[in-house]
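In: Take a look and give me a structure for this.
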Amino acid sequence: MLTRLPPEQLHPVRAWIEEYALPTLAEVGQGSTSPDLAEAVALFEQTRELIDDVLALSETTRGHLVSYLATLGMTEDQPPPSLPHPSTHPRIPTDASRDRSWIEQVRQRLPEHTGGQTTGLTYDQDGTELQVNSGRDPKLSEQARLILHNSERFPTDDRGEPTVTMHVEVKYALMMRQAGQTYGVVVLNNELCRGCEKAVPEILPKGSTLKVWHPGTPETITLRGKARP
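Out: Predicted coordinates:
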């Protein structure tokens, strides 16, 4: 029982509310006066506050338990067992998208980019990892081309397929769209290009978010969907 204090499962829940649920409701509900939407936002905010209260109480309880265990025959040579802190547990994408130490561990597993193919490690809400490489995919690239060609905001012409349809970010955005996945994280070994910054939001439906980490920046880049579901 003690090894489950504090309840680390609550951290990714809070991160999901903070990074996805509330920003999504704020975006899709701009200008709305719906009482249901306002109630949903208020409940999410209340849930976030309750999670903070539970975590604070759990940490206080942990301190009392450690002090008590120290009185049960423990000596200086036998310190009381330390209880795991949430920061020592593996992070899932909703939390890891802002955790630089987690990102650095992922980056170390990526091959060095020396030109040519770009490699990205992607993660969905459940933490499922998938490696995606740049390059033309007969199905994904063609579908991405059609979506961008029909977009009113992405500049295309009839001269052929935009090069961004071969990029990791665009291919994964299309995979998210096809799977109905509304949140994802991608860690790249190459810089995010301006074309992908414009293309990904045109592929992802409204309410979907892709967090991108690329070399040379200490912060994540958030790309939010603008396409009609």
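In: okay, CA-based contacts and neighbour counts for the rest of this
Out: Fine.
In: need the helices for this structure, in chain order.
Out: If you assign secondary structure with DSSP state H, the helices in the chain sit at 10-16, 22-28, 35-70, 93-96, 100-108, 140-149, 168-179, 194-203.
In: and those helices as CSV, adding mean neighbour count and distance to Glu161?
Out: Shown next, in CSV, are the helices of the chain (neighbours: other CA atoms under 10 Å; distance: least, CA to CA, whole Å):
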stretch, mean neighbour count, distance to Glu161
helix 10-16, 18, 36
helix 22-28, 15, 31
helix 35-70, 14, 40
helix 93-96, 22, 31
helix 100-108, 14, 30
helix 140-149, 19, 6
helix 168-179, 22, 13
helix 194-203, 21, 13
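In: I'd like these written out as JSON lines, with distance to Lys211 added.
Out: Below are the helices of the chain laid out as JSON lines (distance: least, CA to CA, whole Å):
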{"stretch": "helix 10-16", "distance to Lys211": "13"}
{"stretch": "helix 22-28", "distance to Lys211": "13"}
{"stretch": "helix 35-70", "distance to Lys211": "21"}
{"stretch": "helix 93-96", "distance to Lys211": "9"}
{"stretch": "helix 100-108", "distance to Lys211": "12"}
{"stretch": "helix 140-149", "distance to Lys211": "19"}
{"stretch": "helix 168-179", "distance to Lys211": "10"}
{"stretch": "helix 194-203", "distance to Lys211": "11"}
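In: Sequence B follows; please return its structure for comparison with A:
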Amino acid sequence: MATRTNSGLGFILKILVAAALAFLVLNVFAPGCGAKFGCGPSSWLPSAQAADEHCPSSVKVAASDNQWAAARYETIKDRKRTTGLSYDEDGTEHVFTSGIDGDAEKAAAILQSQGAPAAKDGTHPVATHVEVKVAARMRDGNAKEAVLITNNTGGTCSYQPGQGFGCRQALPMVLPGGAELHVWDPGTRKFETFVGK
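Out: Below you'll find the predicted structure:
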């Protein structure tokens, strides 16, 4: 009798483990699968929700849709650090945060290899900015176009004495040649396009 009870518990345990793994995969590792440009629920989740009429169909459409950009901004506006939502050519959302990380290191290496003016201490502080990190990731993946929404109401920065290039000067150097990064400025509520040289 004890053997039958143990095998029954083993079966139930296997079912619970499988359910937990499925939950993790669908909610942690792949929550955005099917959701393009940050719109709508994931494709695996059944929903009676109507399609968002302001969801862009492509990067080009997104780069001119101020209403969509403003809605995406609302999701990050209260974050303390500068945060950006980048959308690639497939509409996949990527979250970037200002500060030192692998993307900042890639961006700094690109700026150095391109001969960009550095800060007095020899570093490239602009490499830690969200816009430049997105450009570095685009270069790494040879992406041709992306859209970026940031929560920085001051907009894309310019040259700052003693700090080397600002984003406006660095982006054309970091982006792949001919690639376009459309940055939405929450201050002006407009897009500005930067093109790689």
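In: Of all the helices of the first structure, which one is nearest Pro84 of the first structure?
Out: Of all these, it is helix 35-70 that lies closest to Pro84 of the first structure, at 9.9 Å by CA to CA.
In: right, so of the helices of the first structure, which gets closest to Val212 of the first structure?
Out: Taking CA to CA as the criterion, helix 168-179 is the member of these that comes nearest to Val212 of the first structure, at 8.1 Å.
In: how about the helices of the first structure, which one is nearest Gly127 of the first structure?
Out: Within the helices of the first structure, the stretch nearest Gly127 of the first structure is helix 93-96; the backing value is 5.9 Å (CA to CA).
In: Surely Ile76 of the second structure touches Thr83?
Out: Yes: under the contact definition of CA atoms under 8 Å, Ile76 of the second structure touches Thr83, with a separation of 6.8 Å.
In: More neighbours: which of those two?
Out: It is Thr83, of Ile76 of the second structure and Thr83, that has more neighbours when counted by other CA atoms under 10 Å, with 24 against 19.
In: So what does that one match up with in the first structure?
Out: In the first structure, the residue paired with Thr83 of the second structure is Thr119, using TM-score structural alignment.
In: go on, Phe11 of the second structure?
Out: Aligned by TM-score structural alignment, Phe11 of the second structure pairs with nothing in the first structure.
In: wait, is Phe11 of the second structure part of a helix?
Out: Yes: when the secondary structure is assigned by DSSP: H, G, I helix; E, B strand; the rest coil, Phe11 of the second structure falls within a helix.
In: how many other residues sit next to it?
Out: Counted with other CA under 10 Å, residues neighbouring Phe11 of the second structure total 12.
In: what sits against it?
Out: Counting by CA atoms under 8 Å, 6 or more residues apart in numbering, Phe11 of the second structure touches no other residue.
In: center of the second structure - which residue?
Out: Note on the second structure: the residue nearest the mean C-alpha position is His94, at 2.6 Å, using CA atoms, centre = their mean.
In: OK, contacts around the closest residue to that residue other than its chain neighbours?
Out: Once its chain neighbours are removed from consideration, His94 of the second structure has its nearest residue in Ser86; the separation is 5.0 Å (CA to CA, 6 or more residues apart in numbering). Listed by CA under 8 Å, 6+ apart, the contact partners of Ser86 of the second structure are 92-96, 134, 146-149.
In: From the residues you listed, keep the buried residues only.
Out: Burial by neighbour count, judged by 16 or more other CA atoms under 10 Å, picks out 92-93, 96, 134, 146-149 from the contacts of Ser86 of the second structure.
In: Counterpart of Gly122 of the second structure over in the first structure?
Out: Counting by TM-score structural alignment, Gly122 of the second structure corresponds to Gly160 in the first structure.
In: Can you get me a residue count around that match?
Out: By other CA under 10 Å, 9 other residues sit near Gly160 of the first structure.
In: Repeat that for Gln114 of the second structure.
Out: Neighbour count for Gln114 of the second structure, taken as other CA under 10 Å: 12.
In: Pro90 of the first structure now?
Out: What Pro90 of the first structure shows, counting by other CA under 10 Å, is a neighbour count of 12.
In: Tell me the counterpart of it in the second structure.
Out: With TM-score structural alignment as the matching criterion, the partner of Pro90 of the first structure in the second structure is Cys55.
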